[in-house]
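>>> Make a model of this:
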Amino acid sequence: MTLVVVYNPVCGDRTAEKFFNEEVLPRLKEQGKIPDKVIATTHPNHAGETIVELLKQTTESLTVILGSGDGTLHEIATSLHHSLDRQVQSQVAIVLVPCGTANALYSSLFPSQSDDPSYRLKSLNLYLSPSPTSIVLSSATTVVHPSQPGGDTRSSVAIVVASTALHAAILHDSEALRSSHPGIERFKIAAQQNITRWYHARVKLVPSHEHESVELYDVSRRSFIAVTEEGSIELEGPFTYFLSTVNVDRLESLFRIAPLHATLPSRTPALDIVIVRPLRNPTINDDSEGSRLRFAEQGGIVLGGAYRDGAHVNMIYGSDGSVGSEENSGQSVVEYYRCGGWEWIPDRDDEHARFVCVDGEIFNIEAGGKATTSISGNIHGTQLSIFA
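Below is the predicted model of the structure:
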């Protein structure tokens, strides 16, 4: 088995190199684990290029001790997706050392938060233990389709999140804030910049497999129910929030946007989709500036619920449009679906609805185009797993 160490020295607070030199590499040496390579990435997609090249050179499985945030793991997954010339099936096992800003995957796998260095070594300690355990990661492939046949089709792979609407706008705008606000506070600033915007689009949700159903979380039953006997369903906008997760229940340590991934886990690979549509509020019936301003306050309540251990998924409208818990008798504020994929078709005239985020990578759908995302258990024959 090939063992390689890869870390991104500029991710997060730029302490990955120091942490690896002081904590990770000495621990490997103590346990007699000598890496075949130690690589500090020097440019975008360096990690992905490295993993693909190593897989081409060996028929063995590959273990990667990866010091990064979610973005570098996304680069690896996307590089595997695009390396179609590989003819053999392979396995890549990840030992994840969180060094990024949000570290969504690591926070989901190891939810107890701590500033102690030992917290960042949980995956490594499992790998070095007498009985190491790992889980297989699912992936979600997003394809951005042109408006006309023969146009430029782009694709990318998510290990954490694929989204549009507010979340994609936040990620798009937060990049301009990265230098002045390197921590997660930049995401909150970007959220405030976009909180009053609505996004006009149509969505089709498709099941995981033929003859299966798209499922919807029922707040009253606290369980998922089938919403069709089989086949897809369509939802009309406007939307304020549309986000799908894979492998995670949160996007940062306290932001549990998709809590049911952990509390009501799927038996098969699936996307958990969190949707907010403002016209479900019984007191809002038009897309006016006043309606947007009124609903923005409720949008803040919903996002705040994600910070309260995922409380937003059980919020219900009262007859007066207020947001409360189960004592209200109206519709659920959040539509929480579980399915195999989605198709996002933005209105031609809504340029803000044309952003798509795939693990932080931002795409712009051209007018008249669309984006599709689908779940998969591997990436072109490569199985990704993580010690957890």
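>>> For the rest of this, base every contact and every neighbour count on C-alpha atoms.
Noted.
>>> residue ranges of the helices in this structure, please?
16-19, 25-30, 46-57, 70-82, 104-109, 122-128, 165-174, 185-194, 260-263, 289-306 (DSSP state H).
>>> Here is a second sequence; please produce its structure as well for comparison:
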Amino acid sequence: MELIVILNPSSGNRKATSFYQDILRPFLEAVEIPFELLETETNGDGERLGRKLRARWDEDTQSQQGGSENVVCAVLGGDGTSHELITGFYHDLFRAQACTSLDTNSSQPPRLEIIPIPMGTANALFNHLHPPGFIPPTPESTLESQLVDKFISTEQDRQNLSSVLSYLDHRRTSSSSTSASQTNRRSSTLVSLPLQKTSIYAAGQEDPIDSFLSHIVTSTALHASLLHVSETLRNDHPGLERFKLAAEKVIDVEFEATLRLFPPPPLTSSASSTASPAVSTPIELFSPASGKFHPVPSASSGVFLQGPWAYCLASTLVTRLEPQFVILPLLERIPPKEGGPGTADLILVRPGRGKAVREAHKEEDRRSQWQGRVRKALGGAYRDGKHVDEVLQDPIESPEGGAEPEGEVQVYRCAGWEWTPTRTSELSHLVCADGAIHQIPDGGRAVCQVVGGLEQLVWVWK
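All right, here's what the predicted structure looks like:
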């Protein structure tokens, strides 16, 4: 299957079409990379295109007419466009199912490779892969280097095509070499995308009413709410500023919910003929005092935490949501162990853990203290993720028995979490998956878990 170009003309500042016509198309034609253009037509249409590509792959495989192992898509859009593409492409795996791992007895689904071209608003995935200071690859071929200079006139356009240039470099080297160095180069520019699966349950129901995947972030509380509110501002404020405007509208909201954290599954070793006993893996909490993660005592049912909450967001990979907003720095600073159980980092902000909020007697005083704690907690994300290193200065209870002081924010490393709203407030019932907003029904809950068995399925070109 040839390269597929997914174009979302409505993404971000609506510059994707002109970028394709003026830069990407003539460049791909000049370097002789065959491609097919698929364009979204309505909001959410990326899922339809994902289903279309999957159906085509299935037909090619069944007819034995060269069904490719990989499907490669250059995505001219934002995080939402790639989210829709993945959701549609793998719609048969988890939709309306309670499972959280790939069925290894079923036929292996195709591998999807994404080449991100950042035409969205936040472009969190692209910004994670290409942080400030990233230098785009330079073609080794003189001719290709000349073509880059001809069609890519600005440094910003060159940055936007970083992943395309990596893919181009791979195509050139793979056609002329099968050496170990070529394999190493591919592994350094192709990154696995661990996925999270979220299921929405109605009150008293054991089967989900909806299930969806996310490859960037899953969130509730302030992050989900500001994205929900920001959609009403998109026409007048298509850029990043609309997120800050939306945040001001919900920064003082106290999101009431019960949160349950799930421990990673036990690890087993089958290296010998006799499998080793399963080894339990604990939920971990980061300590700013020691700069390390420490195990959290928990029952098999997990760890239960009470709100009210300001912020709740999880990711398996992405450290930053904007170029300067590093919300989950520990994914890079202390990366999860290779070969270990699938985990996500979950960041929580609970201003009520401090005396200043808890002991405020007047509503306006509590609201002022609440806002101040939220601004301080999230403001550190704009200082290269320093918020995770701040110690809570006024805990309700002082640490006992030599226990380390708590952080201003809490970062847990776990296999998943369950969010059960305890109020009828609409905002407490919102769940965000890669920017797509979903609703928890009254009395219902959302369960988000890292999906096992998909580590080698979805990849992104760096």
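>>> Now distance to residue 352 of the first structure and mean neighbour count too, for the helices of the first structure, in JSON lines please.
JSON lines is the format used below for the helices of the first structure (distance: least, C-alpha to C-alpha, whole Å; neighbours: other C-alpha atoms under 10 Å):
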{"stretch": "helix 16-19", "distance to residue 352 of the first structure": "35", "mean neighbour count": "17"}
{"stretch": "helix 25-30", "distance to residue 352 of the first structure": "45", "mean neighbour count": "14"}
{"stretch": "helix 46-57", "distance to residue 352 of the first structure": "30", "mean neighbour count": "17"}
{"stretch": "helix 70-82", "distance to residue 352 of the first structure": "23", "mean neighbour count": "22"}
{"stretch": "helix 104-109", "distance to residue 352 of the first structure": "25", "mean neighbour count": "24"}
{"stretch": "helix 122-128", "distance to residue 352 of the first structure": "39", "mean neighbour count": "20"}
{"stretch": "helix 165-174", "distance to residue 352 of the first structure": "7", "mean neighbour count": "24"}
{"stretch": "helix 185-194", "distance to residue 352 of the first structure": "10", "mean neighbour count": "17"}
{"stretch": "helix 260-263", "distance to residue 352 of the first structure": "28", "mean neighbour count": "17"}
{"stretch": "helix 289-306", "distance to residue 352 of the first structure": "15", "mean neighbour count": "17"}
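>>> May I see those organised as CSV, with distance to residue 155 of the first structure added?
Listed next are the helices of the first structure as CSV, based on distance: least, C-alpha to C-alpha, whole Å:
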stretch, distance to residue 155 of the first structure
helix 16-19, 29
helix 25-30, 35
helix 46-57, 15
helix 70-82, 8
helix 104-109, 21
helix 122-128, 30
helix 165-174, 16
helix 185-194, 25
helix 260-263, 25
helix 289-306, 29
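>>> need the contact list for the equivalent of residue 248 of the second structure over in the first structure.
Per TM-score structural alignment, the equivalent position to residue 248 of the second structure in the first structure is residue 192. With contacts defined as C-alpha atoms under 8 Å, 6 or more residues apart in numbering, residue 192 of the first structure has no neighbours.
>>> Now do residue 192 of the first structure against residue 170 of the first structure, distance only.
From residue 192 of the first structure across to residue 170 of the first structure, the span is 9 Å (C-alpha to C-alpha, to the nearest Å).
>>> related to what we said a few turns ago, and the helices of the first structure: which comes nearest residue 9 of the first structure?
helix 16-19 (5.2 Å; C-alpha to C-alpha).
>>> List the contacts of that closest one.
7, 8, 9, 10, 40, 67, 68, 99.
>>> Comparing it with the second structure, how large is the average distance?
Helix 16-19 of the first structure differs from its equivalent in the second structure by a mean of 1.3 Å after superposition (mean C-alpha distance after the TM-score superposition for the first structure).
>>> Any figure for the gap between residue 336 of the first structure and residue 313 of the first structure?
7 Å.
>>> what do you get for residue 299 of the first structure?
Distance, residue 299 of the first structure to residue 313 of the first structure, using C-alpha to C-alpha: 13 Å.
>>> Surely residue 407 of the second structure touches residue 391?
Yes. Under the criterion of C-alpha atoms under 8 Å, residue 407 of the second structure makes contact with residue 391 at 4.3 Å.
>>> List the single closest residue to residue 259 of the first structure in space, sequence neighbours excluded.
Sequence neighbours aside, residue 249 is the residue nearest to residue 259 of the first structure in space, at 4.8 Å (criterion: C-alpha to C-alpha, 6 or more residues apart in numbering).
>>> And the one you found, what's its match in the second structure?
So, by TM-score structural alignment, residue 249 of the first structure is matched to residue 319.
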